[in-house]
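Asker: got a predicted structure here, sequence first:
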Amino acid sequence: MNWKHLIGGVVVGVAASYIAKEAIIKNSGLSSNEVLQIAKAAFKEKGPINGSWIQMEKETLHTLEASFTVYRGGITRMNGDKQEVYEFVSNSETGNILDVNQLA
């Protein structure tokens, strides 16, 4: 066997495994719609909601303790005659809400 063929095969194998690993990591976790449904269920526990939205792209959130892949979204609801708007950040793997901020 020729050493060039052996080394070439190893290089191709390593490259293919790296590409496959990146594809699996990118597609792991919950979809944005699944995360939005989890967030809506959590907000509905405190009353009805009027609207909701979520960003389709995942992003990385760095904290002092760890880094998370997250989705950002929002919920609107009426409190009497006043509209309340909340923004949330949810873990893309578990759907857990990591942070909530009231905007208006």
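Answerer: Great, that's in hand.
Asker: going forward, measure contacts and count neighbours with C-alpha atoms only.
Answerer: OK.
Asker: before we move on, which element is the closest residue to residue 92 other than its chain neighbours in?
Answerer: In space, and not counting its chain neighbours, residue 92 is closest to residue 70: 4.7 Å by Cα to Cα, 6 or more residues apart in numbering. Assessed by DSSP states H and E, residue 70 sits inside strand 67-79.
Asker: quick one on the thing from earlier: show me the contacts for the residue nearest to residue 92.
Answerer: By Cα atoms under 8 Å, 6 or more residues apart in numbering, the contact list for residue 70 reads 58-61, 89-93.
Asker: and the next helix or strand past the helix or strand hosting residue 85?
Answerer: Residue 85 belongs to strand 82-91 when assigned by DSSP H and E. Remark: after strand 82-91, the chain's next helix or strand is strand 97-102, criterion DSSP H and E.
Asker: next up, a structure to set beside the first:
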Amino acid sequence: MKVNNFLAGVLTGVAAGIVVSETIDRLNKNVSADTVLNTVKEAFKTEGPIDGSWIVMKTEPFQNNVISMDVYRGGISRIKNGELEQFEFAADAKTGTVVELVKR
């Protein structure tokens, strides 16, 4: 076996390992709680101003029928037609997608 072929094989293996490692890390990371809250706030702002908002920075387990995931819990309040409206939400920690929205 030539040294050049050996080195090419080693470098290819290292490059493949780095790509696989980065992909696995990306799949296991959560979206930040701040990003989730900003996304939800922007969606609510399309209907009018927001009075207040909050989010819990730590994820918690969530189950809806057969679907299980970790979620961030948060809330939004606003004044609409002179009355206070409050909403609580749960958002998937991996994608930031709102999976539950409840008007309180």
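Answerer: Here it is on my side, so go on. The model shown is predicted, which means the values in this text are computed figures rather than measured ones.
Asker: TM-score of the superposition?
Answerer: The TM-score (TM-score structural alignment, normalised by the length of the first structure) is 0.69; 79 aligned residues with a Cα RMSD of 1.7 Å.
Asker: from the chain's centre, how far out does stretch 78-87 of the second structure sit?
Answerer: 26 Å (Cα atoms, centre = their mean, to the nearest Å).
Asker: which of the residues in that stretch are buried?
Answerer: In terms of neighbour count (16 or more other Cα atoms under 10 Å), stretch 78-87 of the second structure has its buried residues at 78, 86.
Asker: what lies in contact with that stretch?
Answerer: Stretch 78-87 of the second structure is contacted from outside by 48-52, 75-77, 101-104, using Cα under 8 Å, 6+ apart.
Asker: one more: stretch 5-13 of the first structure?
Answerer: For stretch 5-13 of the first structure, there are no external contacting residues (Cα under 8 Å, 6+ apart).
Asker: most neighbours among the contacts of residue 70 of the first structure, which one?
Answerer: residue 90 (25 neighbours; other Cα atoms under 10 Å).
Asker: with the second structure overlaid, report how far the strand holding residue 70 of the first structure is off on average.
Answerer: For strand 67-79 of the first structure, the mean distance to aligned residues of the second structure following superposition is 0.5 Å (mean Cα distance after the TM-score superposition for the first structure).
Asker: that strand vs strand 82-91, what angle?
Answerer: 160 degrees (axes from the mean of the first three to the mean of the last three Cα atoms, to 10 degrees).
Asker: quick one: strand 67-79 of the first structure to chain centroid distance?
Answerer: The answer for strand 67-79 of the first structure is 11 Å, by Cα atoms, centre = their mean.
Asker: so it versus strand 97-102, what angle?
Answerer: On the basis of the same axes, to 10 degrees, strand 67-79 of the first structure is oriented at 40 degrees to strand 97-102.
Asker: strand 67-79 of the first structure maps to which residues in the second structure?
Answerer: Under the alignment (TM-score structural alignment), strand 67-79 of the first structure falls on residues 68-80 in the second structure.
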